[in-house]
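Asks: Everything below, folded, please.
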Amino acid sequence: MTTTPGRTASQAGDLIRQFNHDTIATGDGWQYPPNAYDAIGSLAYMVRMLPQAIEQTLHPVERTYAQRRVLVNGGGDPTPAVEELRAAVSQASAIALSLAGALDRMHSAASPLGLNTRGLPEFEDQG
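Replies: Below you'll find the predicted structure:
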């Protein structure tokens, strides 16, 4: 099966959906502050890559537009639609940068949090 950028993005969305399901309830691997710290770090990593991914979605349109090959449903000049797309991409990229900053801040805030294991049977010494 050939992978396309659209399919890859769809798979990433499916994985986030799975993450959402996995984190609804407490369970193995999702019950202590270090678990949240790890997940936040991974989300921050992913979101830091979003601005580039968002901006690169414009490449096929820009290339086709430069060749004067873009059509608009119903006819007409494609320039307003392309300009709107450019503006939306710019806004989405800026918002993704802001989200990445917030996630980095979350990751830093979660960093010093740990777990008091005293009295928890699963952490008692077996010695």
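
Asks: contacts, neighbours, all on C-alpha from now
Replies: Noted.

Asks: most centrally placed residue in this structure?
Replies: The central residue of the chain, meaning the one whose C-alpha is nearest the mean C-alpha position (Cα atoms, centre = their mean), is V47 at 4.1 Å.

Asks: So which residues of the protein form helices?
Replies: Taking DSSP state H as the criterion, the chain contains helices spanning 5-22, 33-56, 59-66, 79-110.

Asks: quick one: which of the ones you listed is nearest F123?
Replies: Using Cα to Cα as the measure, helix 33-56 is the one of those that comes nearest F123, at 14.8 Å.

Asks: Please generate a structure for the following sequence too, so the two can be compared:
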Amino acid sequence: MTTPTSNPARHPAKAADALRTFNHATLPGRPVPALAYPGTIYNAIGSFATLAHRLPQALDHIALALADLHQAGHLTADHGTPTQHTTTAVAALREAERLATALTDALERAHIASSPLGYCGPMPEDDDL
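Replies: As a prediction, this is how the structure comes out:
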């Protein structure tokens, strides 16, 4: 049995919260945009690429754990059979793995393409200078 400190599901929940915070911080139309410079964009893309790169392994671990629970006979279902639900869930997780790999590839291409970009627009006024 998992405890609040050992429950591994808390980690993707934290990642989801962090993504929500990023989305709120980067809303378009702000007086001072959070994504005002190419370096910030480059770093964000790189971080998302790292996250996407790690998803297939995490999804594989979930699929293997679910299959092990099923094989051991430790699953029940409110409707249908455990086999039906396990088969569907594992197939969907395998599809998600493939899509996460494609997402990683696309983000790595975006990261490489944004690497040489620099900023040449106006610099904000700094009252301390």
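
Asks: ok so, going back, in CSV: the helices of structure 1, plus distance to P121 of structure 1.
Replies: Formatted as CSV, the entries for those read as follows, by distance: least, Cα to Cα, whole Å:
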stretch, distance to P121 of structure 1
helix 5-22, 24
helix 33-56, 18
helix 59-66, 56
helix 79-110, 25
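
Asks: residue contacts, the counterpart of T101 of structure 2 in structure 1?
Replies: If you follow T101 of structure 2 across to structure 1 using TM-score structural alignment, you land on L97. With contact set as Cα atoms under 8 Å, 6 or more residues apart in numbering, L97 of structure 1 has these partners: 47-48, 50-51.

Asks: who touches the residue nearest to the centre of structure 1 in this structure?
Replies: Residues in contact with V47 of structure 1, defined by Cα under 8 Å, 6+ apart, are 96-97, 99-100.

Asks: which one in structure 2 is aligned with it?
Replies: Aligned against structure 2 by TM-score structural alignment, V47 of structure 1 finds its counterpart in A52.

Asks: Please report how far its match lies from S6 of structure 2.
Replies: In this structure, A52 of structure 2 and S6 of structure 2 are 24 Å apart, going by Cα to Cα, to the nearest Å.

Asks: quick one on the thing from earlier: so for V72 of structure 1, which of the helices of structure 1 sits nearest?
Replies: For the helices of structure 1, proximity to V72 of structure 1 was assessed by Cα to Cα; helix 79-110 is nearest, at 8.0 Å.
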